[in-house]
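Engineer: Fold the following, please.
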Amino acid sequence: MSSSIPPDGEAISHFVSQTPFDPQGVEKLSPEQEKVYFASQLKLMWWKFRKHRAAVWSGIFLLLIYLSILISEFLAPYSLERRDVRAIYMPPQGIHLFHEGSFVGPFVYGYDFKLNMQTLKREYVPNTNDVQPLRFFCRGDSYRFWGMVESDLHLVCPAEDGYFYLLGTDRLGRDVLSRIIYGTRISLTIGLIGITVSFLLGISIGGMAGYYGGWIDHVVQRIIEVLQSLPSIPLWLALAAIMPVTWSPIVVYFGITIILGLIDWTGLARAVRSKLLSLREEEYVVAAELMGASPPRVIFRHLIPGFMSHLIASATITIPTMILGETALSFLGLGLRPPVTSWGVLLNEAQNINVVALYPWLILPVVPVILVILAFNFLGDGLRDAADPYHSA
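Structural biologist: Purely as a prediction, here's the structure:
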């Protein structure tokens, strides 16, 4: 005999009146309910993700900045090798539209230069009589697009015999803005290549530990604990310092990415291992094993897709770590080296506090680092909430 209290007649009548039935007595779904009930998991994640405004705008920002690395040569006003001896440590120039009340269009004022003989500091004073209109989709410094196609087309160029240094210049007269744009390609691709190495190791090693268990799981867990107990920055420094100085910049670039990937796989491996431990006893896994599926096929075709959303969210959180790792190593002089240009290499020139005090625009490369890291964190929060089935929309 059931101990539950049956609903009264009024409650039943209210439920029946509110729930539509067809003539056969089957409950009908409203169009809105059908849209939700029959939507795929990916579509449900997208609906939840769209409500996270910060994550959406962060995703758009990251998409644009990653697309920009495809055309860095076109976006940069100057080539990477360009040096202007007339503009050593020139401060940033402001863009103006009106000159003496008249609309001129985008232009910059030229600078008058003099050397302060007491402080030996270069002093630049804007010359409001020297109007230098900017040119767009123009011919400027020649470059090899992705090292293959010769071209000289730029998005923006200075006036003839003029100059345009929106973020100033460095000690060699090189445009800081152009170098930041070129450095974006290196810094962001290091994150992508590093996360690829990290994911391959984390999914493979963590997958074996979670699927097989036993002594394999114990060995992997002890290795992970040892690696996670080591301080990250000293370990980076030690591994980066063993790279021979005779290596070419491109070899050093790949060496740094592999080092970052080899260090950062432990957290992902532990997450994959815990997920597989809970999923390997599911019925569909047992069915795949009974049908003769090999362990790698079970792991990569049946288990890993079950929490792919979690892996995507983990990637958006791990990539900033890779970028910060490269920036830290290059800033300390143990990472990438010139002529390779990255955000860390650019910040290496701002180590001297006297230089920063006199020429503060040299620390501007830290701005894209901060923006990208924040964008990845917001995007990771949005993806994690969207992928979490227990998180309310």
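Engineer: hey, let's count contacts and neighbours off CA atoms from now on
Structural biologist: OK.
Engineer: list the helices and strands the lengthiest strand in the chain packs on?
Structural biologist: Longest strand of the chain, by residue count under DSSP state E: strand 102-115. Other helices and strands packing on strand 102-115, by 3 or more CA pairs under 8 Å, 6 or more residues apart in numbering; DSSP states H and E, are strand 96-99, strand 122-133.
Engineer: Name the residues of it that are buried.
Structural biologist: Within strand 102-115, the residues that qualify as buried are 107, 108, 109, 110, 111, counting by 16 or more other CA atoms under 10 Å.
Engineer: Residue 385 contacts residue 49, correct?
Structural biologist: Yes. Under the criterion of CA atoms under 8 Å, residue 385 makes contact with residue 49 at 7.4 Å.
Engineer: who's in contact with stretch 212-224?
Structural biologist: Contact partners of stretch 212-224, identified using CA atoms under 8 Å, 6 or more residues apart in numbering, comprise 205, 206, 208, 209, 210, 266, 270, 277.
Engineer: Show me these that map onto helices.
Structural biologist: Of these, the ones assigned to helices by DSSP state H are 205, 206, 208, 209, 210, 266, 270, 277.
Engineer: any idea what sits nearest the second one, other than its immediate chain neighbours?
Structural biologist: I take that to be residue 206. Taking CA to CA, 6 or more residues apart in numbering, and ignoring the residues beside it in sequence, residue 206 has residue 269 as its nearest neighbour in space, at 4.0 Å.
Engineer: this one next, for a side-by-side:
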Amino acid sequence: MIQLFKMAFRDLGRNKRRTLLSALAVTVGLGLLVMMSGVLVGEMQGALKNTIQLFSGHIQIRGLNYDENKISLKWEDLIENPQALADTVKGQYPQIVDATPRLVASGIVTRGENSRGVQVIGLDPESEANQVYRQGLIEGEFLAADDREGILIGQPLADKLSLAVGDQINLLVNTSNGNVVEQLFTIRGIYTTNTFGYDESTVFLPLDKAQTITGAEDRASLIFIMLKDKEQAETVAAALQSSNYTVVTWRDMNAMIVQVEDFANAYMTIFYLIVLGITATVVSNTLVMSVFERTREIGILAAIGMKGRRILAQFLVEAALIATIGVIGGIIFGGAITTYFGIYGFPMDISKFGLTGILLENRIYTVLTLDNVIYLSFLTYVVTIVASF
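Structural biologist: As a prediction, this is how the structure comes out:
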């Protein structure tokens, strides 16, 4: 075996440029696979994190007649005494970080000749679950619970309507009795969650003001619950079940993300096959050229008694050496670029496309996972060896 390795090193050294190019093909191929895998994992993890933080929470308590396909403010569709219910469930279950009522309504923001349809969310400004908006404040100040004239808007909406902190806008909003009311609000602050579609179409009012303007009185659309660990959602939801309301978990509300991830994995498989196919072709061509160059040498080895199996083993060892060098280089190369983009990310113009129910950030941060690196390295190594036959 040692003799085979010595001969393989010698033969690969005959044409260093060709050997280097073959190893480089494996390095670049594996590096691309690791990076693209990191993009997919990072995008899906980021989308799930955003959707949970901004839209679904880990658990939601809803009225029995709640219909997620429409925004209803009818009293029979809302939860009565929501703050009392939120305080009760938060006090009973230590797994819950925060439980807070939210009132959701549809509305239109107008400024001069310009207007924009928005989702109006009434929230408790002091709730820990809503601190993501306070942390995302880029201008002005956050809402106060007793503010009767203040509104919080997203940066994309402010840019589109040329709005600034202190400006006044008209808000038309649906009410519980089916009417539409209009009121002048002052922009207290402008926020960003780095999620273009959400920031462009969502405005916030203090819960008390939202309940008053919509005629919901002491009612809310849902109780938004955040947990210490999202994997505890099913257990807590089962304990919260009641005949007075419905309870849904983040898994129930984010089925679209799972479906998109499945589709993305299917497309990534095709990408893997294309990259590995190109890599295998380069390595195969290298070994074929080596065989043609050494036809006379192979004949001499056979003539002096070397078995065909041993000659084949020598070429397999050469392929293994190329694969080893390439895989090591690919791990370093792919790991480096994935780590870099995991820290700094790269921009993605979400305004040009979007998926309903999925909140994608304006910047993607790649995620390097050991499982993917091991799997892709093994796959690349095997394909390189197979290409030598």
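Engineer: TM value for the aligned chains?
Structural biologist: Once superposed, the chains reach a TM-score of 0.25 (TM-score structural alignment, normalised by the length of the second structure), with 162 aligned residues with a CA RMSD of 7.0 Å.
Engineer: quick one, the longest strand of the first structure and strand 122-133 angle?
Structural biologist: 160 degrees (axes from the mean of the first three to the mean of the last three CA atoms, to 10 degrees).
Engineer: rewinding a little: please identify the deepest-packed of the helices and strands packed on strand 102-115 of the first structure.
Structural biologist: strand 122-133 (a mean of 15; mean count of other CA atoms under 10 Å).
Engineer: Which elements pack onto it?
Structural biologist: strand 102-115.
Engineer: Strands along the stretch 151-300 of the second structure, start to end?
Structural biologist: 168-174, 180-191, 202-206, 219-220, 222-227, 245-249 (DSSP state E, counting those that start in this stretch).
Engineer: out of those, nearest to residue 335 of the second structure?
Structural biologist: With distances scored as CA to CA, the stretch of the strands of the stretch 151-300 of the second structure nearest to residue 335 of the second structure is strand 222-227 (32.4 Å).
Engineer: how many degrees apart are that closest one and strand 245-249 in direction?
Structural biologist: Using the same axes, to 10 degrees: strand 222-227 of the second structure against strand 245-249 is 40 degrees.
Engineer: Quick check: buried residues in strand 222-227 of the second structure?
Structural biologist: 222, 223, 224, 225, 226, 227.
Engineer: Any chance of a markdown table for those, columns distance to residue 22 of the second structure?
Structural biologist: Shown next, in a markdown table, are these (distance: CA to CA, whole Å):
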| residue | distance to residue 22 of the second structure |
| --- | --- |
| 222 | 59 |
| 223 | 59 |
| 224 | 55 |
| 225 | 54 |
| 226 | 51 |
| 227 | 50 |
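Engineer: and the closest residue to residue 137 of the second structure other than its chain neighbours, what does it touch?
Structural biologist: Spatial nearest neighbour of residue 137 of the second structure, excluding adjacent residues (CA to CA, 6+ apart): residue 191 at 4.2 Å. Contacts for residue 191 of the second structure (CA under 8 Å, 6+ apart) come out as 133, 134, 136, 137, 138, 139, 152, 153, 154, 155, 199.
Engineer: Quick check: the first one vs residue 182 of the second structure, distance?
Structural biologist: It stands for residue 133 of the second structure. Distance, residue 133 of the second structure to residue 182 of the second structure, using CA to CA, to the nearest Å: 25 Å.
Engineer: Can you pick out the residue with more neighbours from the two?
Structural biologist: It is residue 133, of residue 133 of the second structure and residue 182, that has more neighbours when counted by other CA atoms under 10 Å, with 19 against 14.
Engineer: For residue 50 of the second structure, see how far away that one is.
Structural biologist: 12 Å.
Engineer: what about the residue nearest to residue 186 of the second structure when sequence neighbours are not counted, how many residues close to it?
Structural biologist: If the residues on either side of it in the chain are set aside, residue 186 of the second structure comes closest to residue 168, at 4.4 Å by CA to CA, 6+ apart. Close neighbours of residue 168 of the second structure, defined as other CA under 10 Å, add up to 18.
Engineer: which stretches of the second structure form helices?
Structural biologist: Using DSSP H, the helices found in the second structure span residues 2-14, 16-51, 82-92, 131-135, 155-160, 196-201, 207-214, 233-240, 250-253, 255-293, 295-303, 308-344, 370-386.
Engineer: Please identify the buried residues of the fifth one?
Structural biologist: In other words, helix 155-160 of the second structure. For helix 155-160 of the second structure, the neighbour count (16+ other CA under 10 Å) marks 155, 156, 157, 158 as buried.
Engineer: how about these in a markdown table, adding distance to residue 310 of the second structure?
Structural biologist: Putting the buried residues of helix 155-160 of the second structure into a markdown table (distance: CA to CA, whole Å) gives the following:
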| residue | distance to residue 310 of the second structure |
| --- | --- |
| 155 | 69 |
| 156 | 68 |
| 157 | 71 |
| 158 | 73 |
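Engineer: Which of those sits closest to residue 292 of the second structure?
Structural biologist: Closest approach between the buried residues of helix 155-160 of the second structure and residue 292 of the second structure, by CA to CA: residue 156, at 63.3 Å.
Engineer: I'd assumed residue 198 was in contact with that closest one.
Structural biologist: No. Counting by CA under 8 Å, residue 156 of the second structure stays clear of residue 198, with 9.2 Å between them.
Engineer: ok, residue 222 of the second structure to residue 134 of the second structure distance?
Structural biologist: 21 Å.
Engineer: whoops, I mixed them up, residue 219 of the second structure
Structural biologist: Distance from residue 219 of the second structure to residue 134 of the second structure, by CA to CA: 24 Å.
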